[in-house]
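In: Okay, predicted coordinates and the sequence, questions at the end:
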Amino acid sequence: MLQKVEPIDINKIILLLPHSYPFLLIDRIISMRNDVNGMHVKAIKNVTSSDSAIPVGSRLHTAFPAVLIIEALAQATVLLAKQVLGDTHSDAVYYFAAINRARFYHAVYPGDQLELDVSFIRKRGMIVQLAGVATVSGKRVCTAKFMCVRK
């Protein structure tokens, strides 16, 4: 079962996820743990001006696209799904079966540190349901529920 894991840097994340630059949207895994509240993974994405950004109002203000916030949460979801299904070292392929109840509350701008917190809800066979919350400085910017399946 999942135990508390020390922070994982980008070099190890590259080995865990099939993504590469510019599609890898997790910079560091802060923690993976199993406690009384269940299984969780906490990761960060440092948003920079070189990330895809969309203009907001004037050309001086750009926001990190909402679809990339969801993708960052989805990548953290795969990391936790691998832990839940006990498949951290294999080359099994994971697919998203659903992304539900995605809600966006605030914009994310270059210079922000996006904190991604994903928690396990339930497992049924090779299907895992998880919930994700993205925050910036403790302020909720996005929530969503995910279903992931291993093939």
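Out: Yep, that arrived.
In: From now on I want contacts and neighbour counts done on CA atoms only, so please keep to that.
Out: Noted.
In: Give me the buried positions along the longest helix anywhere in the chain.
Out: Counting by DSSP state H, the longest helix found in the chain is helix 66-84. Under the neighbour-count criterion of 16 or more other C-alpha atoms under 10 Å, helix 66-84 has 66, 69-70, 72-84 buried.
In: let's bring in a second one:
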Amino acid sequence: MHPDVAGNWALWSRIVGPSAQTRLQQLEERFPELTTAVLGTADGLHIASLGVDQDGGEQLAAMNGSLFGVARAEAEIIAGGTEPTLSAIVSLSIGENQMALLSFLLAPYGQLLLSVSASSSQLGTVIVHARSTAYELLTALGVTGSAT
């Protein structure tokens, strides 16, 4: 994350949050199986969420940062020490519930994590919706970035 953004996160999150929230609401409209969606930074700062209250969104953003960090460390070990890409997807399936955690880069915010959870939906569908929403976020926030 750019040092100016990190140093003024309270201000920047109020700027980015409403635009991100709009994209999450659009996701909810086109994907009725959605249960939660959370956008946060890789270090666990909450930007926007739906399907949970503010405290729940903050907790999930923090846990998503930890989950991605652990998955990335495991990927590095499996790859024999080769640095894995920052753009990746971590997925979970528990019964009827699916979750995809997508990582993408968005300058000047750095690495962002978008988690999308759904019930009674195939994991591939959840991943497709997470990817399309990440691209929409890249476009809506009007800065350069890359997603898987």
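Out: Thanks, I have the structure now. Worth saying up front: this structure is predicted, and the values here are computed from it rather than measured.
In: where does the TM-score land?
Out: Remark: TM-score between the superposed chains equals 0.33 [TM-score structural alignment, normalised by the length of the second structure]; 73 aligned residues with a C-alpha RMSD of 4.2 Å.
In: right, and Leu105 of the second structure touches Tyr135 too?
Out: No - counting by C-alpha atoms under 8 Å, Leu105 of the second structure sits too far from Tyr135 to count as a contact (10.7 Å).
In: which residues of the second structure fall in strands?
Out: Along the second structure, counting by DSSP state E, strands occupy 34-41, 46-50, 89-94, 97-106, 110-119, 145-147.
In: Please apply the same query to the first structure.
Out: With DSSP E as the criterion, the first structure has strands spanning 28-35, 38-46, 54-56, 58-63, 94-104, 113-124, 127-136, 139-150.
In: The first one versus strand 113-124: what angle between them?
Out: Just to be clear, that refers to strand 28-35 of the first structure. 40 degrees (axes from the mean of the first three to the mean of the last three C-alpha atoms, to 10 degrees).
In: what about stretch 79-96 of the first structure, start to end distance?
Out: Stretch 79-96 of the first structure has an end-to-end distance of 13 Å (C-alpha to C-alpha, to the nearest Å).
In: With mean neighbour count and distance to Ile10 of the first structure as extra columns, can I get the strands of the first structure in TSV?
Out: As requested, the strands of the first structure are exported to TSV (neighbours: other C-alpha atoms under 10 Å; distance: least, C-alpha to C-alpha, whole Å):
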stretch	mean neighbour count	distance to Ile10 of the first structure
strand 28-35	18	6
strand 38-46	21	11
strand 54-56	13	26
strand 58-63	12	24
strand 94-104	14	20
strand 113-124	21	15
strand 127-136	22	19
strand 139-150	20	23
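In: Count the neighbours of Ser19 of the second structure for me.
Out: 15 (other C-alpha atoms under 10 Å).
In: gap between Asp4 of the second structure and Gly110 of the second structure?
Out: Asp4 of the second structure is 12 Å from Gly110 of the second structure, by C-alpha to C-alpha.
In: one step back: for Ala75 of the second structure, find the nearest of the strands of the second structure.
Out: When these are compared by C-alpha to C-alpha, strand 89-94 sits nearest Ala75 of the second structure, at 10.7 Å.
In: how many degrees apart are the closest one and strand 110-119 in direction?
Out: For strand 89-94 of the second structure against strand 110-119, the angle by the same axes, to 10 degrees is 20 degrees.
In: and the closest residue to Arg140 of the first structure other than its chain neighbours, what does it touch?
Out: With sequence-adjacent residues excluded and distances taken as C-alpha to C-alpha, 6 or more residues apart in numbering, Arg140 of the first structure is closest to Ala134, at 6.1 Å. Ala134 of the first structure makes contact with 69, 73, 114-117, 140-143, according to C-alpha atoms under 8 Å, 6 or more residues apart in numbering.
In: is it possible to export the residues you listed to CSV including distance to Asp35 of the first structure?
Out: Formatted as CSV, these follow (distance: C-alpha to C-alpha, whole Å):
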residue, distance to Asp35 of the first structure
Ile69, 26
Leu73, 21
Leu114, 23
Glu115, 19
Leu116, 18
Asp117, 14
Arg140, 22
Val141, 25
Cys142, 24
Thr143, 21
